[in-house]
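Visitor: Sequence plus the predicted model coming up.
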Amino acid sequence: MIIKSLRRFKSFIGDLPPDHHFPLENLPFGVGKRIGAKGGVKCVSRIGDYAINLAELESQGFFKEILPQSTFSSKFLNKFMSQERTQWKKVREILQDLFDANNPKIRDNAELRNEVLIPIENFRQEMPAKIGDFTDFYSCKNHRDNCGKKYPLAIKPNYEWIPIAYHGRSSSVKLSGTPLRKPYGQVMHPGSDKPVYEQSQWLDFEVEMGYFIGGKTNKLGENIPIEKAADNIFGFVILNDWTARDIQLWEFTPLGPFNSKNMLTSISPWIVTLEALEPFKAPMDPQVPEPLDYLKDPHRFNYNVGLDVFFKKGGVKDSDFVKISSTNLAHLYWSVAQQVAHHTETGCNLKPGDLIGTGTLSGTTPDTVGSLLEMDCLGLKGIPYKEGSRAKFLSGGDSVKIVGQSKKGNLTIGFGECVGKVLRARTMKKE
């Protein structure tokens, strides 16, 4: 069978291999600056191994007909996020035209080309948005069921009726590469009648995706109906919701996570748009029971985004990253449109730059789950990192890397990676 090529564009920067994350079909958005250059942080896109200086293109007048002045000279993408989907799409179309192999405007202008294209090794990324609020959902039924095999409290009767979530800390959402200090907290040991204050021994990762809110959002007291929810989703990033499980088990009843999750949430730096993911849309199975009317979506869909998880043990000579799991955004039970509709149904006003997490994404076997806790619940007694040694949870020096990409035929749309290293817990002063 002949598979029709999905690569629609050829750029003058040269041929990219089929597995490159950032072809001209992708064009994600981010923020950063050229290392050693004068001037501050600017908004950028990416093609191949170059960051595209959107502020420079803006100053040359390429977006003057569609965007307010100085949209891309900001140190965050929030101003661009606050525009409408038609404008986001038009910017992508302009970029795809400018970097087409047959367009000489930048290709043949050496001075402009050097200003606009920044080699990625000379580029330092920053947080892409000023995050107003962060909400994290719990919307993968496999994740719930896996945890419920060992911890029955994970199974709640409202799950199949409500997209469950908690409000997290926007202040501790940080860019990939930010290290995590292993936390202390209250822990209740089995059989004890009194909690203790100690270093967490059950530090875990959670593989998720996050999406940024954009567009003309709802006012306080109004809702976003499910059929319009996609208009308020600017794009996706990889998200790691680090969790201290032993602290979580003690604190999460009755009001849910608090200190067990507020120490760090990591995100990848490039925001991939819905337009780039369009070839990877996938229908979702019907929901049983049928949801209430405001959550019914006749066009309910998800995206096929593969997420590979790699682990590196600290303190082990010649240790390297080893793949320990492969999961997918397609495992969601509650779609992102349903999440947005439910989030706003009471009149909660979302704002451009708000971040929403999908919840941990998991399959049904130990090699397809999104957390170490689930591996344990499914009977895998730790990750083998050398002969005779296994890691059940994360220790100081350990690292986790999540790589996200969508693949079909000869087209890859990638997210890059989200990496974090665990630092040893702070030294406690003796009384």
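Guide: Great, that's in hand.
Visitor: Every contact and neighbour count from this point should use C-alpha atoms.
Guide: Fine.
Visitor: wait, isn't Ala101 in contact with Asp15?
Guide: No: using Cα atoms under 8 Å, Ala101 makes no contact with Asp15, being 10.1 Å away.
Visitor: gap between stretch 345-365 and the chain center?
Guide: 11 Å (Cα atoms, centre = their mean, to the nearest Å).
Visitor: Contacts for the host helix or strand of Gly404 next, please.
Guide: Counting by DSSP states H and E, the element that carries Gly404 is strand 399-408. Residues outside strand 399-408 that contact it (Cα atoms under 8 Å, 6 or more residues apart in numbering) are 6, 19, 21, 205, 207, 238, 277, 280, 304-314, 321, 412-422.
Visitor: Buried among those? Need that as a selection in PyMOL.
Guide: A single PyMOL command selects the buried members of these (16 or more other Cα atoms under 10 Å):
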select buried, resi 21+205+207+238+277+280+304+305+306+307+308+309+310+311+312+313+314+412+413+414+415+416+417+418+419+420+421+422
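Visitor: In strands only, show me the contacts of strand 399-408.
Guide: Among the contacts of strand 399-408, DSSP state E puts 207, 238, 306-312, 412-422 in strands.
Visitor: circling back to that earlier point, higher neighbour count, Ala101 and Asp15?
Guide: When neighbours are counted by other Cα atoms under 10 Å, Ala101 and Asp15 differ, and Ala101 comes out ahead with 15 against 10.
Visitor: Show residues contacting stretch 176-193.
Guide: Stretch 176-193 is contacted by residues 194-200, 203, 244, 246-247, 250, 259-260, 263-264, 266-269, 395-396, 417-426 when judged by Cα under 8 Å, 6+ apart.
Visitor: Lys313 is in contact with Ser319, correct?
Guide: Yes: if you go by Cα under 8 Å, Ser319 and Lys313 touch, sitting 6.4 Å apart.
Visitor: so Lys323, which of the three states?
Guide: When classified by DSSP: H, G, I helix; E, B strand; the rest coil, Lys323 comes out as strand.
Visitor: quick one: it and Phe29, what's the gap?
Guide: To Phe29, Lys323 is 27 Å away according to Cα to Cα, to the nearest Å.
Visitor: So between these two, which is more surrounded?
Guide: Applying other Cα under 10 Å to Lys323 and Phe29 shows that Phe29 carries more neighbours, namely 23 against 15.
Visitor: what residues are up against that one?
Guide: Counting by Cα under 8 Å, 6+ apart, Phe29 touches Cys43, Val44, Ser45, Arg46, Pro128, Trp270, Ile271, Val272.
Visitor: Make sure I have this right: the third one is in a strand.
Guide: In other words, Ser45. Yes: assigned with three-state DSSP, Ser45 falls within a strand.
Visitor: wait, doesn't it sit right on Pro28?
Guide: Yes: contact criterion Cα under 8 Å: Ser45 and Pro28 qualify, at 5.4 Å.
Visitor: let's bring in a second model and compare:
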Amino acid sequence: MMEFPTLDETHDPARRSFVEDANRPDNDFPIQNLPLGVFGTRADSTPRIGVAIGGHVLDLKKASGAGERFTEQARGALQKTSLNSLFALGLAAMRDLRRTVADMLDQGSSSNQVRRHASDLLTPLGACTLHLPTKVSNYSDFYAGIYHARAAGALLRPEDPLPENYKWVPIAYHGRASSVQVGHGAVQRPLGQRPPTAAGTPPSFGPCERLDFELEMGFYLGGGNRLGKLIPIAEAAQEIAGFSLLNDWSARDIQRWEMYPLGPFLSKSFATSVSPWVVTADALVPFRVAALSRPDGDPRPLDYLYDAADQANGGLDVRLQVLLSTEKMRGAKEPSFEILTSNAKYLYWTPAQMVAHHTVNGCNLLPGDLIGTGTISGPSPAELSSMLEFTSAGAKPVVLPNGEQRSFLQDGDEITFRGRCSRQGYAAIGFGSCIGRITASEI
């Protein structure tokens, strides 16, 4: 049966850091979180591994070289310019690292190297350039949000919105790893073929006219598996190093024209944005929940996808939020506007089930590989997590506080994803943000 990480001293809600802003209840990065990322600074632009703590980043490359209780393996992995080698060490090694870093940042630590050398080891977040957490060799995107699958499917097939196989198999496609980018930059509007406007007429070519976001979570692989060796469902959770926010940008008009019979191609490969911080599997222990309850009449997953512990603890309670800011709003110094919320607990298939299915044919997953969950819509209209669903394919535009309307995204629009976990008796933690601003096509 599957084993999940358990609660330990790193989750103690009473624990405080000497980095004072980390102790504010509204901060995403308290000492109970310690998400991993890759950053550079103005003084040294070389990418290196760090931990977010409050409004600062702890340089783990420097910290590990100065001693403390880092293992030889961890020291080696922390000299790299991405998290791949660290993730490859596995969850036990990452758990040891988490304890070491928490002790270093603890307010009451009796021997605190970081406090003594804070100016050298801690950098304000605002002075950092954030990079992709891993060198992504492979990116796969699932379709595991059943409320999204129903809402999107109903726009084309209202009488039968779900594919026949949906409740039997975790559906996915292989995405484009080379266009995965850190979610703090521009996203260029793609060009492509758009569907004919009337029967018997040719398609048109030009900039996407129905540019959309998809609210997802991403997760990164740890050690992975060799070619030809599957990862059993009982071991799958141990292969997930951590989670991030993910925006699987979509060119809906291009997608509609190109997707049959092999699925999306240019409509997805132009950009995928991920948040720069990876919240580790250990940090999320207090926020584990049961997998989404299946209604009576839904089939039990096949044996290779079923584990009782995964059904009891394989879900995550992460409140997700999407905000929109237009060029006009920013010019008037108006804040971003929340257009929808959702929650990661609405996934029909768990991340462990996705890993098990991905490898059941012998496909090899590599350390640092990225997997997207698919769009995470919820059961209510306010939780439909793409413009396609939220506006009924553009028929019901979003009305912003300044009177502007959006059916799909326009140039200059900026989309921000946020994620936060909270539960009575535990410190709340967050994922930071995943941001993308639309720029015009280059023709």
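Guide: Structure's in. What do you need? Here the structure is a predicted model, which is why all the values come from computation and not from measurement.
Visitor: tm score of chain vs chain?
Guide: Remark: TM-score between the superposed chains equals 0.93 [TM-score structural alignment, normalised by the length of structure 1]; 420 aligned residues with a Cα RMSD of 2.0 Å.
Visitor: quick one on the thing from earlier: tell me which of Ser45 and Pro28 of structure 1 has more neighbours.
Guide: Shown here are Ser45 of structure 1 and Pro28; by other Cα under 10 Å, Pro28 has more neighbours (26 against 23).
Visitor: OK, contacts around the residue sitting nearest the centre point of structure 1?
Guide: The centroid of structure 1 falls nearest to Ile238 when counting by Cα atoms, centre = their mean (2.3 Å). Shown in contact with Ile238 of structure 1 (Cα under 8 Å, 6+ apart): Val207, Glu208, Met209, Gly210, Ile267, Ser268, Ile402, Val403, Gly404, Phe415, Glu417, Cys418.
Visitor: Just tell me what it corresponds to in structure 2.
Guide: Ile238 of structure 1 maps onto Leu245 in structure 2, with residues paired by TM-score structural alignment.
Visitor: Skipping its backbone neighbours, what lies nearest that match in space?
Guide: Among residues not flanking Leu245 of structure 2 along the chain, Met217 sits closest, at 4.6 Å (Cα to Cα, 6 or more residues apart in numbering).
Visitor: Matching the one you found against structure 1, which residue comes up?
Guide: Looks like Met217 of structure 2 aligns to Met209 there (TM-score structural alignment).
Visitor: what about its match, neighbour count?
Guide: For Met209 of structure 1, using other Cα under 10 Å, the count is 25.
Visitor: Mind giving me the packing neighbours of the host helix or strand of it?
Guide: Per DSSP H and E, Met209 of structure 1 falls inside strand 207-213. Applying 3 or more Cα pairs under 8 Å, 6 or more residues apart in numbering; DSSP states H and E, we find strand 207-213 of structure 1 packed against strand 233-240, strand 355-357.
Visitor: closest to Ser70 of structure 1 out of those strands?
Guide: Smallest distance to Ser70 of structure 1 across these (Cα to Cα): 19.1 Å, for strand 233-240.
Visitor: quick one: Glu227 of structure 1 is in a helix?
Guide: Yes: Glu227 of structure 1 forms part of a helix when assessed by three-state DSSP.
Visitor: Test my guess that it contacts Asp297.
Guide: Yes: Glu227 of structure 1 is within contact range of Asp297, at 7.1 Å (criterion: Cα under 8 Å).
Visitor: Turn the helices and strands packed on strand 207-213 of structure 1 into a markdown table, columns for distance to Cys140 of structure 1.
Guide: Formatted as a markdown table, those follow (distance: least, Cα to Cα, whole Å):
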| stretch | distance to Cys140 of structure 1 |
| --- | --- |
| strand 233-240 | 15 |
| strand 355-357 | 11 |
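Visitor: For Phe137 of structure 1, which of those is the nearest?
Guide: Closest approach to Phe137 of structure 1 among these is made by strand 355-357 (5.7 Å; Cα to Cα).
Visitor: tell me the average deviation of that closest one from structure 2 after fitting.
Guide: With mean Cα distance after the TM-score superposition for structure 1, strand 355-357 of structure 1 departs from structure 2 by a mean of 0.2 Å once superposed.
Visitor: which bit of structure 2 covers that strand?
Guide: Going by TM-score structural alignment: strand 355-357 of structure 1 matches residues 370-372.
Visitor: ok, now stretch 271-280 of structure 1?
Guide: Under the criterion TM-score structural alignment, stretch 271-280 of structure 1 matches residues 278-287.
Visitor: First-to-last residue distance for that stretch?
Guide: Terminal residues of stretch 278-287 of structure 2 lie 15 Å apart, using Cα to Cα.
Visitor: Run through the helices of structure 1 in chain order.
Guide: 54-59, 78-81, 85-98, 104-107, 110-116, 141-148, 245-251, 274-277, 336-344, 372-377 (DSSP state H).
Visitor: Any chance you could list what contacts the fourth one?
Guide: Yep, that's helix 104-107 of structure 1 we're talking about. Phe12, Leu98, Phe99, Ala101, Leu112, Arg113.
Visitor: let's go with 10 Å and repeat that
Guide: Counting by Cα atoms under 10 Å, 6 or more residues apart in numbering, helix 104-107 of structure 1 makes contact with 11-13, 57, 97-101, 112-117, all of which sit outside it.
Visitor: Same check on the fifth one?
Guide: Contact partners of helix 110-116 of structure 1, identified using Cα under 10 Å, 6+ apart, comprise 34, 44, 50-57, 60, 105-107.
Visitor: In that helix, which residues are buried?
Guide: Val116.
Visitor: thinking again about what came up before, ok, residues contacting the match of strand 355-357 of structure 1?
Guide: Applying Cα under 10 Å, 6+ apart, the set of residues contacting stretch 370-372 of structure 2 is 134-144, 172-175, 177, 180, 215-221, 240, 243-248, 272, 274, 351, 354-355, 358.
Visitor: For the residue mapped onto Asn158 of structure 1 from structure 2, list the residues it contacts.
Guide: Using TM-score structural alignment, the partner of Asn158 of structure 1 in structure 2 is Asn165. By Cα under 10 Å, 6+ apart, the contact set of Asn165 of structure 2 is Ile171.
Visitor: Likewise for Ala152 of structure 2?
Guide: Ile146, Pro158, Pro161, Leu162, Leu384, Ser386, Leu388, Glu389, Phe390, Ser392, Ala393 are the contacts of Ala152 of structure 2 under Cα under 10 Å, 6+ apart.
Visitor: Fine by me, we can end here.
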